[in-house]
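# Give me coordinates for this.
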Amino acid sequence: MTVPVSAFRPAPQVIAVVGPTAAGKSDLAVSLARQLGGEVVNADSMQLYQGMDIGTAKLTAEERQGVPHHLLDIWHVTVAASVAEYQRLARAEIDRLLAAGRVPVLVGGSGLYVRGVIDVMEFPGTDPAVRARLEAELAEHGTRALHARLAAADPDAARAILPSNGRRVVRALEVIEITGRPFTANLPGHEAAYDTLQIGVDVARPELDERIADRVDRMWRAGLVDEVRALEEVGLRQGRTASRALGYQQVLAALAGECTEDEARAETVRATKRFARRQDSWFRRDPRVHWLSGAASDRGELTASALTLLERAVTA
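I've put the predicted structure just below:
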């Protein structure tokens, strides 16, 4: 049964469902949107890409249960991700929904994307000459050399960025050079752009690891390799962001003969578990996130617990 939005007025403007991959965020977002008369706004950076469906665990039309979803499939796989562009698009969707009397339910595990939407954040510009020089150094010396330089200049940024993520390492070094400040100094504080209730879905590590392994197995059975092969034909390897996505990067390596498919699948599981830990760490640092159990034994009560949080936020 849909709960009238007016029943919760004055309510937070935005509901954000966050947490690590495989925790159950997408299902909770759909359930809350149905209950509150809302619509879902995607905050998973890889679900922005067209055709990247199986490997990003996009909900099917049936799983969306008639709830409108926004900011899915908007970029071609050759487009480099831009948090600033995503911020612009997401805020436009949220503002449109608020004007229409709908509740925006922002959902995803891309921490910087979430914070870029709900908090006051301005993105430093780019300097083509600096960027070109750093990219040339990346090509010549490799990601680990530049990551070591980042670690010396901004240890917090180095801890947050994988040594293998050359694109983000270059961007962090570019921002440091342009602004003369640590990259992390440009990250958002806790000044809100929207009145937001953040709900974190918490799953204990052993259970989450098992879910991740099961999910990867399902992806392989559902045809992830064929999906990657098809995307390769339209430029996936040339996509600076999309080609690094979990699962896609590993399958591309297998298709290039650099490893077997079994090795690619095992590495996808390992890399996803590491990624989930980083996601959890990112969101745990934000004291405004209200954590609810997404364990299998508690999933039946998850929506009710989230609605209780919302009621408390209204009456506080």
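# Going by C-alpha atoms from here, please, whenever you check contacts or count neighbours.
OK.
# what about the strands in the stretch 151-300 of the chain?
196-202, 289-293 (DSSP state E, counting those that start in this stretch).
# what does the longest helix anywhere in the chain rub up against?
For the chain, the helix that runs over the most residues, judged by DSSP state H, is helix 261-284. Contact with helix 261-284 is made by 18-21, 109-111, 160, 200, 209, 212-213, 216-217, 220, 246-247, 250-251, 253-254, 289, as judged by Cα atoms under 8 Å, 6 or more residues apart in numbering.
# what's the burial count for Gly66?
11 (other Cα atoms under 10 Å).
# helix or strand for it, which one?
Using DSSP states H and E, Gly66 maps to neither a helix nor a strand.
# Now do the contacts for it.
Per Cα under 8 Å, 6+ apart, neighbours of Gly66: none.
# Kindly report the same for Glu63.
Contacts of Glu63 (Cα under 8 Å, 6+ apart): Asp27.
# Now do the helices in this protein.
If DSSP H is used as the criterion, the helices of the chain fall at 25-36, 83-99, 111-118, 128-141, 143-153, 155-160, 166-179, 205-222, 224-232, 248-255, 261-284, 302-315.
# Which of the ones you listed sits closest to Gln65?
helix 25-36 (7.4 Å; Cα to Cα).
# What lies in contact with that closest one?
Everything outside helix 25-36 that qualifies as a contact, by Cα under 8 Å, 6+ apart, is 1-5, 17-19, 38-40, 59, 63-65, 67, 103-108, 201, 302-303, 306-307.
# Quick one: distance of that helix to the chain centre.
17 Å (Cα atoms, centre = their mean, to the nearest Å).
# and Asp44, which of the helices of the chain is closest to it?
Nearest to Asp44, of all these, is helix 111-118, at 7.7 Å by Cα to Cα.
# Second chain to compare with the first, below:
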Amino acid sequence: MVILLGPTASGKTGLSIKLAKKFNGEVVSADSRQVYKYMDIGTDKIPVPDRQGIKHYMIDVREPDQVFTMADFQKEATHSIQEILHKAKVPFLVGGTGLYINAIADNYELEPVPPDHALRRELEAELAEKGAEELHKMLAELDPLSASRIHPNNHRFLIRALEINMKTGRPKKDRKGESKYEVFKIGVDWPREELYARINARVDTQIDRGILNEIKTLLAEGYSRDLPSMSGLGYKEYFPYLDGVRTIAECLEDLKQNTRNYAKRQITWFGRDDTIYWISPEELQAMR
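Here you go, the predicted model:
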């Protein structure tokens, strides 16, 4: 199995199409936001025509108001990978969600703890009242290992880790198992300023691509802005504009800054993995 990983806007998607066509492959998305239907522009899903006939898995597999956990991803992505292998094709796991990638590559032994919606609402209320840093301190006391892996701004994973700890009375256990696959990991290593310029340029296209209409349609369909899917990067930044309290320029700048910060965290995460073969932007262009 080939894993294409790296920070957002690094060129993973385009490279995956090129390599999948060349090596008779199919793509399994490892993006925690692209699992949701109707959320295309804010999550930067690859449009169907751009897939060039390459089958993609783990995209549009949940409604925006449905629960989707890392355990769900591991189970369903593993099934997709087995389907690809059964067809004697090469699976390409492509994305920037480090925990999802590790769950597959390292065969995490995940603890099957069903969601506790009442507890989750309590934690979300506490997050709104006290802030992410306070919840992260709470997690650090209960489960130092998970706290070291989860950034305070990753509210979804932070709350889930606390939920598991408080529900089971013991730390969240994501132990490495024995890998099921021979894995080759490829990452695209952009100079930081060039990557940030690519992020800014991508954000600038969202208005013309229709992000505001996408959000308005989701809200009109009854999907709450408080859902995990809607409160993520690429959606929450536009709510102040829709509420009439900030300009679109201010919201775009917030999204650029938040996306750059997210990319920085991704770079830190993947930088701990010495099994990744990093390619330069020049090599990326040559491979295309």
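# Could I get the TM-score for this pair?
After superposition, the two chains reach a TM-score (TM-score structural alignment, normalised by the length of the second structure) of 0.89; 285 aligned residues with a Cα RMSD of 2.3 Å.
# follow-up on the earlier one: please narrow the contacts of helix 25-36 of the first structure to those residing in strands.
17-18, 38-40, 103-107, 201 (DSSP state E).
# one step back: so the longest helix of the first structure matches what in the second structure?
Aligned by TM-score structural alignment, helix 261-284 of the first structure falls on residues 248-271 of the second structure.
# Of the strands of the stretch 151-300 of the first structure, which is nearest Val79 of the first structure?
Among the strands of the stretch 151-300 of the first structure, strand 196-202 sits nearest to Val79 of the first structure (Cα to Cα), with 29.4 Å.
# Please compute how far that closest one lies from its chain's middle.
With Cα atoms, centre = their mean, you get 14 Å for strand 196-202 of the first structure.
# tilt between that strand and helix 25-36?
140 degrees (axes from the mean of the first three to the mean of the last three Cα atoms, to 10 degrees).
# got the end-to-end distance for stretch 44-62 of the second structure?
16 Å (Cα to Cα, to the nearest Å).
# no no, stretch 202-219 of the second structure
Span of stretch 202-219 of the second structure from end to end, Cα to Cα: 24 Å.
# which residues touch it?
Stretch 202-219 of the second structure is contacted by residues 9, 38-39, 41-42, 225, 235, 238, 252, 255-256 when judged by Cα under 8 Å, 6+ apart.
# Go ahead and confirm Leu106 of the first structure touches Gly38.
No. The criterion here is Cα atoms under 8 Å, and Leu106 of the first structure misses it with Gly38 at 10.2 Å.
# Can you report how many residues neighbour Phe157 of the second structure?
Under the criterion other Cα under 10 Å, the count of neighbours that Phe157 of the second structure has is 19.
# For burial, what's the neighbour tally of Ala220 of the second structure?
Counted with other Cα under 10 Å, the neighbours of Ala220 of the second structure add up to 10.
# who's in contact with the spatially most central residue of the first structure?
Centroid check for the first structure by Cα atoms, centre = their mean gives Ser110 as the closest residue, at 2.2 Å. Listed by Cα under 8 Å, 6+ apart, the contact partners of Ser110 of the first structure are 43-45, 279.
# Quick check: which of the strands of the stretch 151-300 of the first structure is buried the most?
Mean neighbours per residue, mean count of other Cα atoms under 10 Å, is largest over these for strand 196-202, with a mean of 24.
# superposed on the second structure, where does it end up, distance-wise?
Taken over the aligned residues, the distance from strand 196-202 of the first structure to the second structure averages 1.0 Å (mean Cα distance after the TM-score superposition for the first structure).
# what stretch of the second structure does that strand fall on?
Mapping strand 196-202 of the first structure onto the second structure (TM-score structural alignment) gives residues 183-189.
# Please verify my assumption that Ile84 of the second structure contacts Val28.
No. Taking contacts as Cα under 8 Å, Ile84 of the second structure lies outside contact range of Val28: 9.3 Å.
# Which neighbours do the two have in common?
Pro91.
# Give me the more crowded residue out of those two.
Between Ile84 of the second structure and Val28, Val28 has the larger neighbour count (other Cα under 10 Å), namely 23 against 20.
# so that one makes contact with Leu85?
No. Look at Val28 of the second structure against Leu85 with Cα under 8 Å: they stay out of range, at 12.0 Å.
# Are there residues contacting both of those two? Which ones?
Pro91.
# Quick one: neighbours of Gln65 of the first structure, just the number.
With other Cα under 10 Å as criterion, Gln65 of the first structure counts 13.
# ok, now Glu163 of the second structure?
With other Cα under 10 Å as criterion, Glu163 of the second structure counts 23.
# quick one: contacts for the residue opposite it in the first structure once aligned?
Alignment note: Glu163 of the second structure maps to Glu174 in the first structure; criterion TM-score structural alignment. Contact partners of Glu174 of the first structure, counting by Cα under 8 Å, 6+ apart, are 126-127, 130-131, 134.
# ok, those in the second structure: which stay?
Counting by both residues aligned by TM-score structural alignment, their matches' Cα atoms under 8 Å, the members of the contacts of Glu174 of the first structure that carry over to the second structure are Leu134.
# Now, of the contacts of Glu174 of the first structure, which are buried?
130-131, 134 (16 or more other Cα atoms under 10 Å).
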